[in-house]
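Q: the sequence and its predicted three-dimensional model are supplied below.
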Amino acid sequence: MQPRVVILDYGSGNLRSAQRAVERAGADVEVTADPHAAMEADGLLVPGVGAFAACMAGLRSVHGHQVIGKRLAGGRPVLGICVGMQVLFDRGVEHGVATEGCGEWPGTVERLQAPVIPHMGWNTVDAPGGSRLFAGVGPEERFYFVHSYGVLDWTLEATSEHIAAPRVTWSTHGRPFVAAVENGPLWATQFHPEKSGDAGAKVLANWVASL
């Protein structure tokens, strides 16, 4: 049977292209704001386009932050994409205004430090050894980014010899920023895999296969 994936509809765009891409990756996909469906699915995909504060407001309006927390507490897979990754961190700062995020990871989403903003277009990533998300993806492959903000510092390490440190993938625009994270059932990408051709399709297929 195909794994069932819910793409959480909380008012953030780009839902249909994500749906088509995840369906091509081998999943049965539903786009909905229904928290029960989001809880029961094999995988939950949290998209995100636009401002951090607006996405958090939309997420809270459908209790998405609670659904994410409950799924992760039960070891149920979640994938965040673009701002859907950013909202998983403690907070976002835009134009000097701080907005509380979901708090699943420590860290602050802040403006990129680069001569040209936004970071728009194709870029390579530096994935760590043992990455399941990037399995079968060569280091020369490029992914599609479009963002002005990101996470520039990563502080979460292994908490004990029994709990591994998250696998963090980096990219560079001006200075390094977090491009993807694999942390138990919680995976996320700053780039748009659904817009990243064959390399993005492989990343999504890897996530679907993990379900």
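A: Thanks, I have the structure now. Numbers count the residues shown, from 1 in each chain.

Q: only C-alpha atoms for contact and neighbour calcs from this point on.
A: OK.

Q: and residue 117, how far from residue 111?
A: Using CA to CA, to the nearest Å, residue 117 is found at 9 Å from residue 111.

Q: quick check: neighbours shared by the two?
A: residue 148 (CA atoms under 8 Å, 6 or more residues apart in numbering).

Q: more crowded one of these two?
A: For residue 117 versus residue 111, neighbours defined as other CA atoms under 10 Å are more numerous around residue 111 (18 against 15).

Q: which residue sits closest to that one, ignoring its sequence neighbours?
A: In space, and not counting its chain neighbours, residue 111 is closest to residue 149: 4.3 Å by CA to CA, 6 or more residues apart in numbering.

Q: tell me which element the closest residue to residue 127 other than its chain neighbours is part of?
A: Closest residue in space to residue 127, ignoring its immediate chain neighbours: residue 169 at 4.4 Å, by CA to CA, 6+ apart. Secondary structure from DSSP states H and E places residue 169 in strand 167-173.

Q: now the element after that strand, going C-ward?
A: Using DSSP H and E, the helix or strand that follows strand 167-173 in sequence is strand 175-183.

Q: list the helices and strands that following strand packs on?
A: strand 149-151, strand 167-173, strand 186-189 (3 or more CA pairs under 8 Å, 6 or more residues apart in numbering; DSSP states H and E).

Q: for residue 105, find the nearest of these.
A: Judged by CA to CA, the one of the helices and strands packed on strand 175-183 that comes nearest to residue 105 is strand 186-189, at 9.9 Å.

Q: okay, now the one to match up with it:
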Amino acid sequence: MLKIAIVDYGMGNYHSVARALQHAAPEAEVKLCQSATEIDEADRVVFPGQGAMADCVRTLDEAGLRDSVLRALNNKPLLGICVGEQMLFDRSEEGNTESLGFFKGVVRRFSGPAFGLNSAESDDRLKVPHMGWNPVRQVRTHPLWSGIPDMTPFYFVHSYYAVPEDPQLTVGSSLYGAPFACAIARDNIFAVQFHPEKSADSGLRLCRNFVDWNP
């Protein structure tokens, strides 16, 4: 039986992710994993994240799971979600936090004249955080886009977004004030800023594609 480990370090929407994966792949064993051994033994790994970057990095380290995530990044299919995508890069402007540094790049906050300070402002500027459905442009083909039409909307909740140093990492982009990378991929890694587990049928299709993917 295919084993899918969801890295459970206390900062993610784990149960919703597990339900979506189990629905998309009822034949698989989907497990919330709090030990390095469970992650190491899995066939595929999902790395979610939610909340402030500094808290996510701190709790990942306190859980003793940083090295197991890095091992997975190097040797098995891995799906990063939301802050789990952001954590793959060098640093975030959120608290000037150093992260895993697997990819070169920084995580920036939505800013500039197009944006209000927060979601409570009532003028015509874009609100931060960015919340809701937004179309995703498929910058280049990838097996995880299979059966998902270009410009399909996915569900976003975020104030920060990754800026890869290597533009070839970007496989999906969205528009909020300006275009931003919302899906990255290289070799055995696919990571997204949006939430597949909250994105209805299209999110489930992406989850199924991840289960079937053989990089």
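A: Sure, I can see it. Predicted model only: the values in this text are computed from it and were never measured.

Q: can you give the structural similarity as a TM-score?
A: The TM-score (TM-score structural alignment, normalised by the length of the first structure) is 0.89; 199 aligned residues with a CA RMSD of 1.5 Å.

Q: the residue nearest to residue 111 of the first structure reaches residue 114, doesn't it?
A: No - using CA atoms under 8 Å, residue 149 of the first structure is not in contact with residue 114; the gap is 10.5 Å.

Q: neighbour count: the two, which is higher?
A: Neighbour totals were compared for residue 149 of the first structure and residue 114, and residue 149 leads with 25 against 14 (other CA under 10 Å).

Q: how near is that one to residue 64 of the first structure?
A: Counting by CA to CA, the separation of residue 149 of the first structure from residue 64 of the first structure is 22 Å.

Q: same deal with residue 80 of the first structure?
A: For residue 80 of the first structure, the distance to residue 64 of the first structure - CA to CA - is 12 Å.

Q: again with residue 72 of the first structure
A: Between residue 72 of the first structure and residue 64 of the first structure the distance, using CA to CA, works out to 12 Å.

Q: more crowded one of the two?
A: In this view residue 72 of the first structure and residue 64 are compared by other CA under 10 Å, and residue 64 has more residues nearby, 24 against 16.

Q: if I look at the nearest residue in space to the more buried one that is not next to it in sequence, how far off is residue 120 of the first structure?
A: Among residues not flanking residue 64 of the first structure along the chain, residue 35 sits closest, at 7.3 Å (CA to CA, 6+ apart). Separation of residue 35 of the first structure from residue 120 of the first structure (CA to CA) stands at 33 Å.

Q: in this structure residue 165 of the second structure contacts residue 107, no?
A: No - Residue 165 of the second structure is beyond contact range of residue 107, at 10.7 Å (criterion: CA under 8 Å).

Q: between the two, which has more neighbouring residues?
A: The residue with more neighbours, out of residue 165 of the second structure and residue 107, is residue 107; 25 against 14, by other CA under 10 Å.

Q: how close does the top helix by length along the second structure sit to the first structure?
A: When the second structure is parsed with DSSP state H, its longest helix is helix 200-212. For helix 200-212 of the second structure, the mean deviation from the first structure after alignment is 0.6 Å (mean CA distance after the TM-score superposition for the first structure).

Q: quick one: distance of that helix to the chain centre.
A: 14 Å (CA atoms, centre = their mean, to the nearest Å).

Q: in the first structure, what residues pair with that helix?
A: Aligned by TM-score structural alignment, helix 200-212 of the second structure corresponds to residues 197-209 of the first structure.

Q: list the buried residues of that stretch.
A: Within stretch 197-209 of the first structure, the residues that qualify as buried are 199, 200, 201, 202, 203, 204, 205, 206, 207, 208, counting by 16 or more other CA atoms under 10 Å.

Q: quick one: the third one from residue 27 of the first structure, how far?
A: Meaning residue 201 of the first structure. Using CA to CA, residue 201 of the first structure is found at 12 Å from residue 27 of the first structure.

Q: check the first one too.
A: As defined by CA to CA, residue 199 of the first structure lies at a distance of 18 Å from residue 27 of the first structure.

Q: what residues of stretch 168-180 of the first structure count as buried?
A: Buried residues in stretch 168-180 of the first structure (16+ other CA under 10 Å): 168, 169, 170, 171, 172, 173, 176, 177, 178, 179, 180.

Q: brilliant, that's me finished.
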